[in-house]
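# Could you look at this predicted model? Sequence included:
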Amino acid sequence: MPGVEAIPSWPAFLVAVVLIAASPGPAMALLLRRAALGGFRAAVPTVLGLELGLYVWALLAAAGLAGLVAASEAAFWVLRVVGAGVLCWLGVRALRAAWRERRAGRTAAGTVPTSRRGGWAGFGEGLVVQLANPKAAVFMVAFYPQFVPADRPLFTTTAVLALAQVALETVLYLSLAAGVARAGDWFRRPRVRTWLEGVSGTVLVGLGLRVAVSGR
């Protein structure tokens, strides 16, 4: 397995990872919603699901399968439809929650479930959102080869780079979730929660529509 000294582009790679992690998108929208409404514990499974999905895409890219998806019109279209559907479904669900709470004029004392079922739901949401993102296939194919030295094995080196990305993003996302969760009591006030559900639902639907109409 290649060591750190075998990959001279580590500094540029880590800077790129930080910029990617900080960019707005489906992962960020999902994470912020879970952390604001459910607290830190509810956000952890979502982060783990997102990062597992990222690592799977990285390995598929190294194996050449992500390249096939990116090059195939049919495969890219199917993944685009699935990804758009998942984001729109999550957005509509949030909008329905906002509508119900607005009509009721109050919010239940509970938050987003932090039970085992709620944790698995958050993990599944993160994993599916990442795996159903067609842009991830295109991105992975273009991103990792830039940092793999010509004399290093592609698959093994990509796996190491992806593991570093997963570790760094996990720390960054969990830190962000912890910061958001500290204001959890404010976010879970009835009016604020209704507003947040509506905004996050609108953002997720908008991202889904963008995925549906965007090209490569």
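It's in. Please read all numbers here as calculations on a predicted model, not as lab measurements.
# Please count neighbours and contacts with C-alpha atoms only from this point.
Fine.
# Now stretch 148-159: buried residues?
Neighbour-count burial for stretch 148-159, counted by 16 or more other Cα atoms under 10 Å, picks out 148, 154-159.
# repeat for stretch 2-11
7, 10.
# Repeat that for stretch 111-119.
Within stretch 111-119, the residues that count as buried by 16+ other Cα under 10 Å are 111-114, 119.
# what does stretch 61-79 give?
In terms of neighbour count (16+ other Cα under 10 Å), stretch 61-79 has its buried residues at 61-62, 65-70, 76-77, 79.
# Now the two most distant members of these.
The most widely separated members of the buried residues of stretch 61-79, counting by Cα to Cα, are A62 and W77 (21.5 Å).
# circling back: now flag whichever of the buried residues of stretch 148-159 is closest to W89.
The nearest member of those to W89, counting by Cα to Cα, is A159 at 31.8 Å.
# Take the buried residues of stretch 148-159 and keep only those in helices.
The helices, defined by DSSP state H, take in 154-159 from these.
# Second structure follows, compare the two:
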Amino acid sequence: MARMTLGAVVGFAVIALLGVMTPGLDTMLVLRNAVLGGRGRGIAALLGVTCGCLVWGTASVAGLTAMLTASHLAYQVVRILGAAYLLWLGGSALWKSLRRNRSGTREDAEVAASPSRWTAFRAGMLTNLLNLKVGVFYMSLLPQFLPAGAPVRGALLVAIHVACGLVWLGGLVWVAARARRLLTRDAVRRWLDRVTATVLIGLGVKLAVEGT
């Protein structure tokens, strides 16, 4: 059986690290939960994103993402579900920002504290699972670093990518939690929700019209 060289492993690790360091939807969700809900919610969102990556990575190693891409109907179903979920998340964030604009300090604290860690975990996982770009990343990148006849080695590469995400996003959660006192001021919180809503709705609309 062909062996995977150290150079291939290092090369993939560099690309994976650069990929997770590039600001994207996962980064935004993790930071938002860390800022508004503290370190616990930030870590919960991070773990949700990680579970999503593990599912996509396992599916890529098993060849399921190739089947998904080959099936036009399955691809369209995932695309539409992803767009709908992003629009729902964006609409929820926008509604919360408008509600805070009308509410007092006490209600603001209740609204900020209401989402649970499970909600943050679920948001991170579902957003990642419904993001077809994650599947495309694995499907297009893994074969370039795997020797022929050794697909099981893909598990190592998936683990490397997940580890990079845990380290980088975990560091962002720590920084956001440290700066939470400043970032949770009423005006900052409202604008954070509005910026998040704008990005989520924009991504949802973009994903919805991609296949039309």
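Nice, I can see it. Given the structure is predicted, the values throughout are model-derived calculations rather than measurements.
# After superposition, what is the TM-score?
TM-score of the superposed chains, computed with TM-score structural alignment, normalised by the length of structure 2, equals 0.91; 209 aligned residues with a Cα RMSD of 2.0 Å.
# Reformat the buried residues of stretch 148-159 of structure 1 as TSV; add distance to L204 of structure 1.
Shown next, in TSV, are those (distance: Cα to Cα, whole Å):
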residue	distance to L204 of structure 1
V148	34
L154	35
F155	33
T156	35
T157	34
T158	30
A159	30
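# And the helix or strand where I80 of structure 2 lies, how far out from the chain middle?
For I80 of structure 2, the element it lies in under DSSP states H and E is helix 72-102. On the basis of Cα atoms, centre = their mean, to the nearest Å, helix 72-102 of structure 2 sits 14 Å off its chain's mean C-alpha point.
# Also stretch 157-176 of structure 1?
The answer for stretch 157-176 of structure 1 is 12 Å, by Cα atoms, centre = their mean.
# and if you look at stretch 202-212 of structure 2?
17 Å.
# The most centrally placed residue in structure 1: what secondary structure?
In structure 1, the centroid-proximal residue (Cα atoms, centre = their mean) is A27; its distance is 2.7 Å. Secondary structure, DSSP: H, G, I helix; E, B strand; the rest coil: A27 of structure 1 is helix.
# start and end residues in structure 2 for stretch 181-199 of structure 1, please.
Here stretch 181-199 of structure 1 aligns to structure 2 at residues 177-195, judged by TM-score structural alignment.
# In structure 1, mark out all the helices, start to finish.
Counting by DSSP H, structure 1 has helices at residues 10-22, 26-38, 40-63, 65-71, 73-104, 116-131, 134-143, 154-182, 184-187, 190-213.
# Go through these and name the closest to P2 of structure 1.
When the helices of structure 1 are compared by Cα to Cα, helix 154-182 sits nearest P2 of structure 1, at 6.3 Å.
# Which positions in the closest one come out as buried?
So, applying 16+ other Cα under 10 Å, buried residues of helix 154-182 of structure 1: 154-166, 169-170, 172-174, 176-178, 180-181.
# what angle separates that helix from helix 26-38?
Interaxial angle, helix 154-182 of structure 1 versus helix 26-38 (axes from the mean of the first three to the mean of the last three Cα atoms, to 10 degrees): 30 degrees.
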